[in-house]
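Q: sharing a sequence plus its predicted fold:
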Amino acid sequence: MHPEISRRRKLYHENQMSAGNDISAGATPTFRYCIASTPRSGSILLARMLAGTGAAGAPREYLNPLLLRAWSRLNPGRRLSLGAYMAEIESRRTSGNGSFGMKLHWRHVKNLLARNVPETVVRPLLMRQEKFIFITRRDKLRQAISYHIAESTGVFHADQQEWLKDLGAAQPPLSPERALRHLADVLEEERGWTDFFRRSGKPFLHVEYEDLISDYAETCSRIIGFLGIEAASIPDMTPRMEHGGLPERFREEVLKATGIRAEQFDAA
């Protein structure tokens, strides 16, 4: 990853956690929901759509280690307690109708547990979310390739694509082996959420990336209806092509490494 991109990412995350992005002060949610996601599944597009309604809070990855560190940089000297931190975020990011949303990859849950945050703290945080939107992607190989490219460049969001052009940064070398490891990561994260829903019985709506892209308005209407919020309109969030079409070109290389021809994979 280019050093300047690392610097810009830090600033980007600090901006996400700054008071300038708050939508409330001292609010208490009456409804909480979570976008349960895996990397490169369209969850950012979904979160921005929901935030754009003005009736679904400001869902972001508040438990992402990068955002937690950004909060700590913005609050030097303050001890990070998960319960107090989430109460503060809820007070600042709850919409006027009482809705609070967050976005969470399963690896963020695993990260908290790995940092010795007790399960007795993590599980209640999940259980207090009243509804979940579970977004996945049918084409796991394209998802894994997109994940690999994002990790290699440090560019995860569409509005960060210009960084690579600004810097004239060369594309880091891509590895079919690493892409396949990311495929295993995606499958593991998806299984983590599936197991959670099975054990917890929490209500969730399963949405797939491909449907969000191909039938945006209908899929968004279904999501808003499931959450039970009233939105005046569905924000126009037209997606951009991922990494300039590079995933499609690299896909052939990954398939070649596995010994699978593209037509065989697509037929399966």
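A: Everything's here; your move. These figures come from a predicted structure and were not determined experimentally.
Q: every contact and neighbour count from this point should use C-alpha atoms.
A: Fine.
Q: the residue nearest the centre of the chain and residue 223, how far apart?
A: A centroid search over the chain (C-alpha atoms, centre = their mean) returns residue 43, at 4.6 Å, as the residue closest to the centre. Counting by C-alpha to C-alpha, to the nearest Å, the separation of residue 43 from residue 223 is 13 Å.
Q: do residue 230 as well
A: The span separating residue 230 from residue 223 equals 11 Å under the rule C-alpha to C-alpha.
Q: ranges for the strands of the chain?
A: The residue ranges that make up the strands of the chain, judged by DSSP state E, are 31-37, 99-105, 131-136, 204-208.
Q: correct me, but the residue nearest to the centre of the chain touches residue 35?
A: Yes. Because the distance of 7.2 Å satisfies C-alpha atoms under 8 Å, residue 43 is recorded as touching residue 35.
Q: shared neighbours of those two, anything?
A: Taking C-alpha atoms under 8 Å, 6 or more residues apart in numbering as the contact rule, the neighbours common to residue 43 and residue 35 are 103, 135.
Q: got another one to weigh against that:
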Amino acid sequence: MTAPAVAEMFAAMLEGITTGYEERFDFPERAWQPQISYLLASVPRAGSTYLSHLLWRTGCLGAPLEYLNFEPAGPYGFAHGDRAKQVQLWQRALVRRTSPNGVFGLKAFPALLHDLQLGNPALVDEVIRFLLGSGSARKVVRLRRREGDAHAISYARATLSGIWRQEQEEGGRPEPAYSAEAVERAAISIEQQEAAWDAMIRDLQITPLVLWFEDVLEDGKGAAEQVVDYLGITIDPKIEVDIPEIRQQSREGAHAWAEAHAQR
């Protein structure tokens, strides 16, 4: 399937679904660069969308979404292969997705950055210098997941089914059959991507804030407060923003896969 065809299919899958990338969720446009920036470093199916919206809702921590996801099936799939459009979207995010207190966040996965490096290395270099260059504060919020088997199963199921959000479940698509091979591939991909973040953090001598998805689910407010303390800012409850709610997906299929995985 061609890249435009994949992008069209993805758009059809998300028709009627509010993703958070819509213009109506922009902050007021800024005329200058963010004062504080941070990288939300995670891997697929670790709960990063839930955390990003949790932080965004405070109104003080930017709107850390995937502003570099130009994959055909990604939020900016229409810019796949178009370097100029990709740069334009990145620059737009800096002025429209920085909260009024000057904080900007970017959510990213190693696999996406690797693919973008192949297609638009100049943009990746620009982003890395901006977020993690020697003149920056080098702030990284690392989100991980403790339950390795559950993580791999979630990643495998989403990859096979194409269902990444709760809203997509309403289409009535059938549950994919359990695949030990798919779970193994997912586990390997997760391990490789976590290793990539480990290497970057070690090489750049960054001290990240490490959050665990299970803890974020249990105490979202506490997680947001940790990020606020890590960035050295203050939070004002009166400026919370109204953004799309991230609803948890059904656990029925995941439980069935977990049972099959335990019996393999």
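A: Noted; the coordinates are in hand. Given the structure is predicted, the values throughout are model-derived calculations rather than measurements.
Q: mind checking the TM-score on these two?
A: TM-score for the superposed pair, counting by TM-score structural alignment, normalised by the length of the second structure: 0.80. Supporting figures: 246 aligned residues with a C-alpha RMSD of 3.1 Å.
Q: re earlier: between residue 230 and residue 223 of the first structure, which one's more packed in?
A: Neighbour totals were compared for residue 230 of the first structure and residue 223, and residue 223 leads with 18 against 13 (other C-alpha atoms under 10 Å).
Q: which residues does whichever residue in the second structure pairs up with that one contact?
A: If you follow residue 223 of the first structure across to the second structure using TM-score structural alignment, you land on residue 227. Residues in contact with residue 227 of the second structure, defined by C-alpha under 8 Å, 6+ apart, are 141, 209.
Q: and what of residue 257 of the first structure?
A: Neighbouring residues of residue 257 of the first structure by C-alpha under 8 Å, 6+ apart: residue 176.
Q: residue 66 of the second structure maps to what in the first structure?
A: Applying TM-score structural alignment, one finds that residue 66 of the second structure aligns to residue 61 in the first structure.
Q: how about stretch 133-141 of the first structure, aligned to which bit of the second structure?
A: For stretch 133-141 of the first structure, the matching stretch in the second structure spans residues 141-149, with TM-score structural alignment as the criterion.
Q: how close does whichever helix in the second structure runs longest sit to the first structure?
A: When secondary structure is assigned using DSSP state H, the longest helix within the second structure turns out to be helix 180-203. Per the superposition on the first structure, helix 180-203 of the second structure and its aligned residues are separated by 0.6 Å on average (mean C-alpha distance after the TM-score superposition for the first structure).
Q: in the first structure, what range does that helix match?
A: Residue correspondence for helix 180-203 of the second structure in the first structure, counting by TM-score structural alignment: residues 176-199.
Q: what comes up buried for the matching stretch?
A: Within stretch 176-199 of the first structure, the residues scored as buried using 16 or more other C-alpha atoms under 10 Å are 176, 178-180, 182-183, 185-186, 189-190, 192-193.
Q: list the contacts for the match of residue 66 of the second structure?
A: Residues in contact with residue 61 of the first structure, defined by C-alpha under 8 Å, 6+ apart, are 67, 102-105.
Q: repeat the analysis, applying 6 Å as the threshold.
A: With contacts taken as C-alpha atoms under 6 Å, 6 or more residues apart in numbering, residue 61 of the first structure has the following neighbours: 103-104.
Q: contacts for the match of stretch 133-141 of the first structure, please.
A: Contacts of stretch 141-149 of the second structure (C-alpha under 6 Å, 6+ apart): 40-42, 46, 208-213.
Q: can you put those in TSV and add distance to residue 29 of the second structure and neighbour count?
A: Written out in TSV, the entries for these read as follows (distance: C-alpha to C-alpha, whole Å; neighbours: other C-alpha atoms under 10 Å):
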residue	distance to residue 29 of the second structure	neighbour count
40	22	24
41	25	20
42	27	24
46	31	24
208	29	17
209	29	16
210	31	14
211	30	18
212	33	16
213	32	22
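Q: and the two most separated of these?
A: When the contacts of stretch 141-149 of the second structure are compared pair by pair using C-alpha to C-alpha, the farthest-apart members prove to be 46 and 208, with a separation of 16.7 Å.
Q: now which residue in the second structure aligns to the residue nearest to the centre of the first structure?
A: Aligned by TM-score structural alignment, residue 43 of the first structure pairs with residue 48 of the second structure.
Q: how about residue 243 of the first structure?
A: With TM-score structural alignment as the criterion, residue 243 of the first structure pairs with residue 250.
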